[in-house]
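Undergrad: What follows is a predicted structure for the sequence shown.
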Amino acid sequence: MRATAWVLAAGGVVGLLAAFVLTVEKIALLRDTDYVPTCSLNPVLSCGSIMRTPQAEVFGFPNPLLGIAGFAVVTTVGVVLLAGVSLPGWFWLGLQAGTTLGVLFTHWLMVQSLYEIGALCPYCMVVWAVMIPVFWYTTLHNLQQRRLPLPAGAVALLSRYHGVVVTVWYLVVALLVLEAFWTYWMTLL
């Protein structure tokens, strides 16, 4: 439980900062169409090209606003847990729903970035990196508390190797990024 609390608190703060910076950059871009965001570093690491796509405003407003709201909640939950407060099961299931939607949306945006837009946003990648453990440790906690159905043996195995799951997930994402931009990476050698 303590690990989950720290993951939520730290992940929430990092995600909140990334979402805040993305929002500031988006506002600057809306004010001045010639503005070059600080995260536009080269043809591949280019927030500006991503911020100009329809995927950057899926619900009719900039996506980072969802991050500001969501990561503020995640941060608060983490801090409350670190303070020793016990939250009811219904709350944990609500957090599970939120983190599941967040990780699915983030991964959809990841696929769009890699295979449709053809660019990477460093701040967005921070959000990708944060959503994985936030989702995973919320899920693991709910599994351990029997709020989600999975055989006890599987839960014990996942609990024992919880860090391996996150590590493999990160490796898969890194391989996808490497594969999607292989031609560009090869020009850097």
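TA: That came through, no problem. Treat the numbers as computed from the prediction; the structure is a model and nothing was measured. Numbering: from 1, shown residues only.
Undergrad: okay, CA-based contacts and neighbour counts for the rest of this
TA: OK.
Undergrad: same for the helix ranked longest in the chain, what does it pack against?
TA: With secondary structure taken from DSSP state H, the chain has its longest helix at helix 2-31. With contacts taken as 3 or more C-alpha pairs under 8 Å, 6 or more residues apart in numbering; DSSP states H and E, helix 2-31 sits against helix 64-82, helix 122-144.
Undergrad: In that helix, which residues are buried?
TA: 4-23, 25-26, 29 (16 or more other C-alpha atoms under 10 Å).
Undergrad: Now do the SS call for Phe61.
TA: coil (DSSP: H, G, I helix; E, B strand; the rest coil).
Undergrad: another structure for you, compare them:
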Amino acid sequence: MTSNTQLRWVPVVSLVLSLAGLAVSIYLTVAHYSTGVLLCAEGEVIDCGTVTSSEQSELAGIPVAVLGLAFFAFLTLLSLPVAWRDERLHWVRLGAVGVGVLFVVYLVAAEFVLIGKICLWCTAVHVITLALAAVLVTAALRRSSL
């Protein structure tokens, strides 16, 4: 079995995950700049409004939602079929998703420790990022063992 056959699913799954992350990030960006569009329960633990309007919702004056949008737009481009033909982009994808995972760790810590609330939309972005990382790392490990 060739490496191409074993890894055929990776470009499709990475593109689907990138597009899903892009969609949620667009929604969170629109919600950041608008009032009343964020659909999320508000309560003791789950409270998207508190999380997305907290001090931690911006980094150096840039909304985290916008950073997520840029991240997933970049990974969507890197996950297009034409981008998978360029072997050099393999390392760019891994580096980008590595930065994404580190950012997710920071954001989850901020939600639990600093804010004390959880945003379900943010959690969706975190899960998508981690799933994308798992797909790309799995593919990298399989490639290196061939």
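TA: In hand now; what should we look at? What you see is a predicted model; the values in this text were computed from it and never measured.
Undergrad: How alike are these chains, TM-score-wise?
TA: Taking TM-score structural alignment, normalised by the length of structure 2 as the basis, the two superposed chains have a TM-score of 0.84; 140 aligned residues with a C-alpha RMSD of 2.1 Å.
Undergrad: next structured bit after the longest helix of structure 1?
TA: helix 47-51 (DSSP states H and E).
Undergrad: Val165 of structure 1 and Arg31 of structure 1: what is the separation?
TA: Distance, Val165 of structure 1 to Arg31 of structure 1, by C-alpha to C-alpha, to the nearest Å: 42 Å.
Undergrad: Equivalent analysis for Ser113 of structure 1, please.
TA: 24 Å.
Undergrad: repeat for Pro122 of structure 1
TA: 22 Å.
Undergrad: residue contacts, the residue nearest in space to the middle of structure 2?
TA: By C-alpha atoms, centre = their mean, structure 2 has its centre lying nearest to Thr129, at 3.5 Å. Contact analysis of Thr129 of structure 2 by C-alpha atoms under 8 Å, 6 or more residues apart in numbering lists Leu17, Gly21, Val97, Gly100, Val101, Val104.
Undergrad: can you redo those residues as a markdown table with distance to Ser145 of structure 2?
TA: Formatted as a markdown table, these follow (distance: C-alpha to C-alpha, whole Å):
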| residue | distance to Ser145 of structure 2 |
| --- | --- |
| Leu17 | 25 |
| Gly21 | 29 |
| Val97 | 21 |
| Gly100 | 25 |
| Val101 | 24 |
| Val104 | 28 |
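Undergrad: Please pull up the equivalent of Thr4 of structure 1 in structure 2.
TA: Aligned by TM-score structural alignment, Thr4 of structure 1 pairs with Val10 of structure 2.
Undergrad: State whether its match and Val137 are indeed in contact, as I suppose.
TA: No. Between Val10 of structure 2 and Val137 there is no contact under C-alpha atoms under 8 Å: 10.3 Å.
Undergrad: post-alignment, the one helix or strand Val92 of structure 2 maps to versus structure 1, mean distance?
TA: Assigned by DSSP H and E, Val92 of structure 2 falls within helix 89-109. Superposed on structure 1, helix 89-109 of structure 2 shows a mean distance of 0.8 Å to its aligned residues (mean C-alpha distance after the TM-score superposition for structure 1).
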